[in-house]
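**Q** got a predicted model here, sequence first, then my questions.
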Amino acid sequence: MSWAIITLTKGGLYKAKEIKRQISPADIYTLPKWKEENTEAIEGSFGDFVGDIFHKYDILLFIMATGIVVRAIARYIDNKTVDPAILVMDEKGKHVISLLSGHIGGGNEAALYLSEKIGATAVITTASDVNDSIAVDTLAVKLGCYIDSMEEAKEITAKIVNKERVGILSDVRVDISLPSNIIRFTEYHNSLDFDGVIYITSKTNIDLSHPYVQLIPKRIVVGIGCKKGISGDRIVNAIKLALDRYKLHHRSIKTIATIDIKQKEKGIIEAADFFDVALTIIEKNEIKKIENKFQQSKFVMNAIEVGAVCEPCGYLASSRGKCIMKKTSFDGITLSLWEEA
């Protein structure tokens, strides 16, 4: 996690340097008159400065009055899925307040971590935390899931905090402690005595009668090979068709995997950008070790010295996971789908 520490006073700068020694790496920003070696000067208006760094760091720690911070960040706040964590601390280091993005942004955990490091008191105000419960967005972060609807997440979190019965149905293991009013179950029935449901699944064909929120685990790997010069739009459409065929949400993609000789293929890069996922590059020599597990093409072998691309790439990138869709051709594009082991 990247930290920025912002202070406007000499005492605050002293505390900032102390904190940096505890949580390094971190960048310190202060007024020009207090600037020292290994610190950065705040240039221009304070509000404009905050805007310049707002999305450059995961965590912004302000050592100053909360009111100053609220006024400075107000115009830059978007929503909890993209806002950085905002912490506020007094220059004596007595209290660390988690002000913004406490769950998804990691503000609450950062406040607790910092307070432990410097002997401060963490100030956490989110209802799920003060009631020893759990919010849906916290659960999503812990499990590495995408929240399909923040509105539905808010509704289900309210039910959890208010001690209503919420069921949790999951296609993946949930190895974390849950409050007593969240009940695990393995098979869904409309007659179940729940006020709401958390459904952790990559599927799109959901049919629940209870109010629910879907958390989408990122476990799907797309293995890809293609002819040179195929556009990103065509590759995106092919991937969508493959996912639709198996009723998988596009947010379930963890990575797109291809062979090293295709790592600069513009269409593949554009597809990874479209789905906002990493591009995993598999070296040809690694494919050669396991290509005999898959159907091979003499044409491909003559062209690039290996007989298969999309299946071995998906297999290796998924840590030798479960094959959902074997090699399938989409007019010059070959795809395979895998579930991460």
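**A** Ah, there it is. Just so it is clear, the structure is predicted and the values come from calculations on it, not from any experiment.
**Q** use CA for all of it now, contacts and neighbours both
**A** Will do.
**Q** what's the helix or strand for residue 324?
**A** Per DSSP states H and E, residue 324 falls inside strand 322-329.
**Q** what does that strand rub up against?
**A** Residues from elsewhere that reach strand 322-329 (C-alpha atoms under 8 Å, 6 or more residues apart in numbering): 310, 311, 315, 334, 335, 336, 337, 338, 339, 340, 341.
**Q** would you map the strands across the stretch 51-200 of the chain?
**A** Using DSSP state E, counting those that start in this stretch, the strands of the stretch 51-200 of the chain run over residues 59-63, 85-89, 95-100, 121-123, 145-147, 166-170, 182-184, 196-200.
**Q** out of the ones you listed, which comes closest to residue 32?
**A** strand 59-63 (16.1 Å; C-alpha to C-alpha).
**Q** does anything pack onto that closest one? Which helices or strands?
**A** strand 3-7, strand 85-89 (3 or more C-alpha pairs under 8 Å, 6 or more residues apart in numbering; DSSP states H and E).
**Q** how distant is that strand from the center of its chain?
**A** 21 Å (C-alpha atoms, centre = their mean, to the nearest Å).
**Q** below is an additional structure, to be compared with the one above:
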Amino acid sequence: MRIAIVSVTKQGSVLAEKIASFKNWQDDELICYAKTGRGLIKHETYDNLGLLLEKIWPKCQLLIFIMATGIVVRSISKFLQHKSLDPAVLCLDEKGKFVISLLSGHLGGANMFAKMLSNKLAGSQAVITTATDVNKLVAPDVIARDFNFKIASFVSLRYINAELADGEDITYYLAAHLEEYRPAIINYNLEVKLFEQLPIELLDKKIVIITDQILPEQWYNRDNILVMIPQHHVIGIGCRRDISGERILTAIRAVCQEQNIDLNSVKSLASAWVKSDEVGLLQTGKILNLPIDFYEQQELMYAIAKYNLRESAYVKKTLGIGNVCEAAALCTVKKGRIKVCKTAMNQITIAVVQENFTW
């Protein structure tokens, strides 16, 4: 995670340094920015807050401002896009008395970070205004953040959160083949029921559905039904040189449709090192808005041996390894299993790996 702490006064820069010293960030990339002439020597400096934000806003997942809230609100307003995209933003006074969760309280984790900092700073208080948190309820977008679920409709999310804050009971329906998630979700004190097939009577209920499969159209675009999709699939791709992005995309969609896999459950694509400049493959990643990981020959060889993957003699003669799509997808996950074995289609091979859930 990339974190920026931005201060505007000398006392604020001292607080920034204190916050930066907390062990909570030891695995993160953190930079302190101080107004020119008003910070510690070790801090990077800036003259214009707007210009600084143009540089750091797209790169950071958490921004901590130590200055007046009004300055922050006016400064970040032009950068705001959507709650699914905006970083978490905290605002503190220079004495650290109040830690305000200003933006992306749930999905970005601002509420969680505000509570953490208030516990670390003596005499500090977290200021959290989201209705579900005020009422000590767990919002679905908190579950989505903690379990890496994709939210199908933010209109439904707003409706469900409002109903939850008004005291309505919301039941979670979890696809039976994802039962491994159930104990962890129940741990949030939520009611979770397993389903093989959703009863039609639920269409009028206020519910949350968790599945990585394609649901009938009637379950979507309803305010009272929130669908969340676990993003735990990786698609491995092998292809001949100069295959178009359109053909690769068609193959991916065909495999997902045939195997009843919601394309929203895919978190990344993977292939071999020799495909890192393959225009069609790069276009596919851009269209799907998915990262692509490219693996070297040695990494693929290791995966082939570890998982005892079948190899193609033709591919092995060409690349020195005989399996690209399955091996590349397996390289992407710490622990996982092949959900869809290598499928050949129009000079393209596709495999789907599901990452194991760990809690």
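**A** That came through fine. Values in this document were obtained by computation on a predicted structure and should not be read as measured data.
**Q** quickly note the distance from residue 111 of structure 2 to residue 122 of structure 2.
**A** Going from residue 111 of structure 2 to residue 122 of structure 2 by C-alpha to C-alpha, to the nearest Å gives 18 Å.
**Q** and residue 228 of structure 2, by the same measure?
**A** Distance, residue 228 of structure 2 to residue 122 of structure 2, by C-alpha to C-alpha: 38 Å.
**Q** same drill for the two, tell me which one is more crowded.
**A** The residue with more neighbours, out of residue 228 of structure 2 and residue 122, is residue 228; 25 against 10, by other C-alpha atoms under 10 Å.
**Q** quick one: map the more buried one onto structure 1.
**A** By TM-score structural alignment, residue 228 of structure 2 lines up with residue 215 in structure 1.
**Q** wait, what's in contact with its match?
**A** Residue 215 of structure 1 neighbours (C-alpha under 8 Å, 6+ apart): 140, 145, 146, 147, 148, 198, 199, 200, 201, 202.
**Q** what about 6 Å?
**A** Residues near residue 215 of structure 1 by C-alpha atoms under 6 Å, 6 or more residues apart in numbering: 145, 146, 147, 200.
**Q** residue 348 of structure 2 too?
**A** 238, 239.
**Q** now for it: what does it line up with in structure 1?
**A** Using TM-score structural alignment, residue 348 of structure 2 pairs with residue 333 in structure 1.
**Q** excluding chain neighbours, what is closest to residue 11 of structure 1?
**A** Leaving aside its chain neighbours, residue 11 of structure 1 sits nearest to residue 91 (6.1 Å; criterion: C-alpha to C-alpha, 6 or more residues apart in numbering).
**Q** state the number of residues packed around the aligned partner of that neighbour in structure 2.
**A** Structural alignment places residue 91 of structure 1 opposite residue 94 in structure 2 (criterion: TM-score structural alignment). Using other C-alpha under 10 Å, residue 94 of structure 2 is surrounded by 21 other residues.
**Q** ok, residue 94 of structure 2 touching residue 12?
**A** Yes. Under the criterion of C-alpha atoms under 6 Å, residue 94 of structure 2 makes contact with residue 12 at 4.5 Å.
**Q** overlap in contacts, these two.
**A** Common neighbours of residue 94 of structure 2 and residue 12 (C-alpha under 6 Å, 6+ apart) are residue 66.
**Q** average offset of the strand holding residue 324 of structure 1 relative to structure 2?
**A** For strand 322-329 of structure 1, the mean deviation from structure 2 after alignment is 3.1 Å (mean C-alpha distance after the TM-score superposition for structure 1).
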